[in-house]
Each structure stands twice: as structure tokens, then as C-alpha cells.
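Visitor: Give the three-dimensional model of this entry:
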Amino acid sequence: MSNLLNEKKPIYEQIRDWLADQIIDETLVEHDKVPSTNEIVTYFKVNHITVSKGVTELVEEGVLYKKRGVGMFVSEGARGKLLEKRREGFVEEYLKPMLEEAGKLDLSKSDIQKMIDMNRSEK
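Guide: You can find the predicted model right below:
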């Protein structure tokens, strides 16, 4: 297995997220050809079925589409779909646990805002 992957979550999810990240950061844009399953297998040094599972999820979500005999491509509106899904997940995965811990630490809204301001990276 490649050092690019970790054991924190299933490999197929990491591959799905890797492709999704490229769409979100606009490395891949609408109608761009996506690396083939074989190219991804070679890049990550993982099983073909694992890669197929991650790619298939993106196809089922309407993020990628297949052209028979040609390859896979980024769908129209894919970036927006991915951003919406990630924003929804952000609340559950990061915001709610953070607010729960902030409550335990008796931090006020202004305390949290100060911490955010101090640690926010410049864009």
C-alpha cells in the first residue's frame, strides 16, 4: 500500500476523497478526463476492486460520468455537489464535537471566535 494512504478509514474512501479533493480544488474541472482505474491502481499500489469501489461511488453520486471505451470524466456541477456534501459533513464531524468540548471547557462564543481568528490561515 502507498504511503499516501493511511489506516484511519477504508482505502476506497480515501481514493474517492482523493479524486473529490482534485475536483474541489479545481485540479480537475467539468468534463476533464479522470485518471483511469488502472492508473490509480498503479499510483496507489492497491487492488483494482478497491479503486473501482471508490470511483463507482462518485459515479453514483453524479460527480463522475463514464464514456464507454473512452474513460471517466468530471460531471457538470460536480464541484458544487461535493462542496454541499462536505459542508453538511463538516457540522457533524467537526463543529458539533468542537462545540461539545468547548462547553466542557466553559468557553464562550467570543473565546472560540478569538481562537479561530488566531489560528485561521490567510487565503
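Visitor: Every contact and neighbour count from this point should use C-alpha atoms.
Guide: Noted.
Visitor: Helix, strand or coil: sort out F73 for me.
Guide: Of the three states, F73 takes strand under DSSP: H, G, I helix; E, B strand; the rest coil.
Visitor: and the gap between it and S2?
Guide: 24 Å (C-alpha to C-alpha, to the nearest Å).
Visitor: So these two - more neighbours on which side?
Guide: F73 (21 against 10; other C-alpha atoms under 10 Å).
Visitor: does that one really touch G62, like I thought?
Guide: No: in this structure, F73 is not within contact of G62 by C-alpha atoms under 8 Å, at 10.6 Å.
Visitor: S2: which element?
Guide: Using DSSP states H and E, S2 is not contained in any helix or strand.
Visitor: how close does the closest residue to it other than its chain neighbours sit to L5?
Guide: Closest residue to S2 apart from its sequence neighbours, by C-alpha to C-alpha, 6 or more residues apart in numbering: F44 at 5.0 Å. Noted for F44: a distance of 8 Å to L5, by C-alpha to C-alpha.
Visitor: can you check V74 too?
Guide: From V74 across to L5, the span is 23 Å (C-alpha to C-alpha).
Visitor: Look at the two and report which has more neighbours.
Guide: For V74 versus L5, neighbours defined as other C-alpha under 10 Å are more numerous around V74 (24 against 15).
Visitor: To what extent is V55 buried, counted in neighbours?
Guide: Count around V55 with other C-alpha under 10 Å applied: 27.
Visitor: who touches the closest residue in space to H31 that isn't next to it in sequence in this structure?
Guide: Closest residue to H31 apart from its sequence neighbours, by C-alpha to C-alpha, 6+ apart: V74 at 4.8 Å. By C-alpha atoms under 8 Å, 6 or more residues apart in numbering, the contact set of V74 is 23, 28-34, 63-65.
Visitor: before we go on, could you also do this sequence so I can check it against the first one:
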Amino acid sequence: MANLLNDKKPIYVQIKDWLADQIIDETIETHDKIPSTNEIVTYFKVNHITVSKGVTQLVEDGILYKKRGVGMFVEEGAREKLLKVRREEFVEDYLKPMLDEAEKLELTKEDIQQLINNRGDQ
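Guide: Predicted coordinates for the structure are as follows:
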């Protein structure tokens, strides 16, 4: 499954995002056990340290918690935390640059809304 990974971000970030995506789309729910580090290593065919770094970041962010000798689990409220961060990133990474470009192109709010509405028809 290494083909799921790309060169755009560090691999540990992609693994962290892959787990976060599963929490956001509720494939993995609150208090569910996530795949073990060894399972993720086998799945992506990457280094154990790389996987550990991604998982550790999720622990530090309060998304996962560890049960000693059992594994890692999804923390209460993890989905909401992830959604909040992703929404903030969406505004910074996509919305602000789009609005800056729209301003350069002299597009009005109505023009932008029309473009969004028309995109839904495609």
C-alpha cells in the first residue's frame, strides 16, 4: 500500500492524516482501538520509527490515548478536535488564497457564489 503515500508531505504526517481521516469519517470511533504500529508498518511498508512518530503526534494532540500492553485508542472528543483543526487549515490553505485571487480578478461575492453553485452541477 505504499502507493497511498506521496512526496508532498513527510510520510509520518501522511500516516497521522490517514488515521485522522478514519476518525473524522468515523471508520474508527471514540474509544476504538487503532491498528497497531506493526500493522501500519506492514500496511504501508514503511519504517517503524516513521509510524511511531505519526502516532505519537496524535497522542500529543489529545487524539489518541494508550492503554499499556493493550494498544492505542481514540480519545473522547477526538473527532471534534480534528474537525476544528481541519476547518482552520481549510480557511488558511484554501479559502484565503482563493479569496485573494478572486479579489485580483475583481470577482464579487455573488460571482463566487455563482461559481460554487455551478460547480455543484458538474
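Visitor: before we move on, the earlier item: from E61 of the first structure, how far out is the residue nearest to S2 of the first structure?
Guide: From F44 of the first structure to E61 of the first structure the distance is 23 Å (C-alpha to C-alpha).
Visitor: Out of these two, name the residue with the larger neighbour count.
Guide: Neighbour count, other C-alpha under 10 Å: between F44 of the first structure and E61, F44 has more, with 16 against 13.
Visitor: Centre-most residue in the second structure?
Guide: D17 (3.6 Å; C-alpha atoms, centre = their mean).
Visitor: do you know how far that residue is from N117 of the second structure?
Guide: Taking C-alpha to C-alpha, one finds D17 of the second structure at 29 Å from N117 of the second structure.
Visitor: again with M72 of the second structure
Guide: 42 Å.
Visitor: Could you do K104 of the second structure as well?
Guide: Relative to N117 of the second structure, K104 of the second structure is positioned 21 Å away (C-alpha to C-alpha).
Visitor: Look at the residue of the first structure positioned farthest from its centre and give its secondary structure.
Guide: Distance from the C-alpha centroid of the first structure, by C-alpha atoms, centre = their mean, peaks at D106 (32.5 Å). Put simply, D106 of the first structure is coil when judged by three-state DSSP.
Visitor: looking at it, V63 of the first structure is touching L83, isn't it?
Guide: No: here V63 of the first structure does not reach L83: they are 11.2 Å apart, not a contact under C-alpha under 8 Å.
Visitor: Give me the more crowded residue out of these two.
Guide: V63 (24 against 15).
Visitor: So what does that one match up with in the second structure?
Guide: Aligned by TM-score structural alignment, V63 of the first structure pairs with I63 of the second structure.
Visitor: Could you find the closest non-adjacent residue to its match?
Guide: A78 (4.7 Å).
Visitor: Spell out the residue ranges of the strands in the first structure.
Guide: Using DSSP state E, the strands of the first structure run over residues 64-67, 71-74.
Visitor: Deepest-packed of these, please.
Guide: Sort the strands of the first structure by mean neighbour count, taking mean count of other C-alpha atoms under 10 Å, and strand 71-74 sits at the top with a mean of 20.
Visitor: Name all residues that make contact with Y12 of the second structure.
Guide: 50-54.
Visitor: Top of those by number of neighbours, please.
Guide: Going by other C-alpha under 10 Å, V51 tops the contacts of Y12 of the second structure with 23 neighbours.
Visitor: Might one say that that one is in contact with I15?
Guide: Yes: the criterion here is C-alpha under 8 Å, and V51 of the second structure meets it with I15 at 6.7 Å.
Visitor: sorry, back to before: separation between the residue nearest to H31 of the first structure and L95 of the first structure?
Guide: Distance from V74 of the first structure to L95 of the first structure, by C-alpha to C-alpha: 30 Å.
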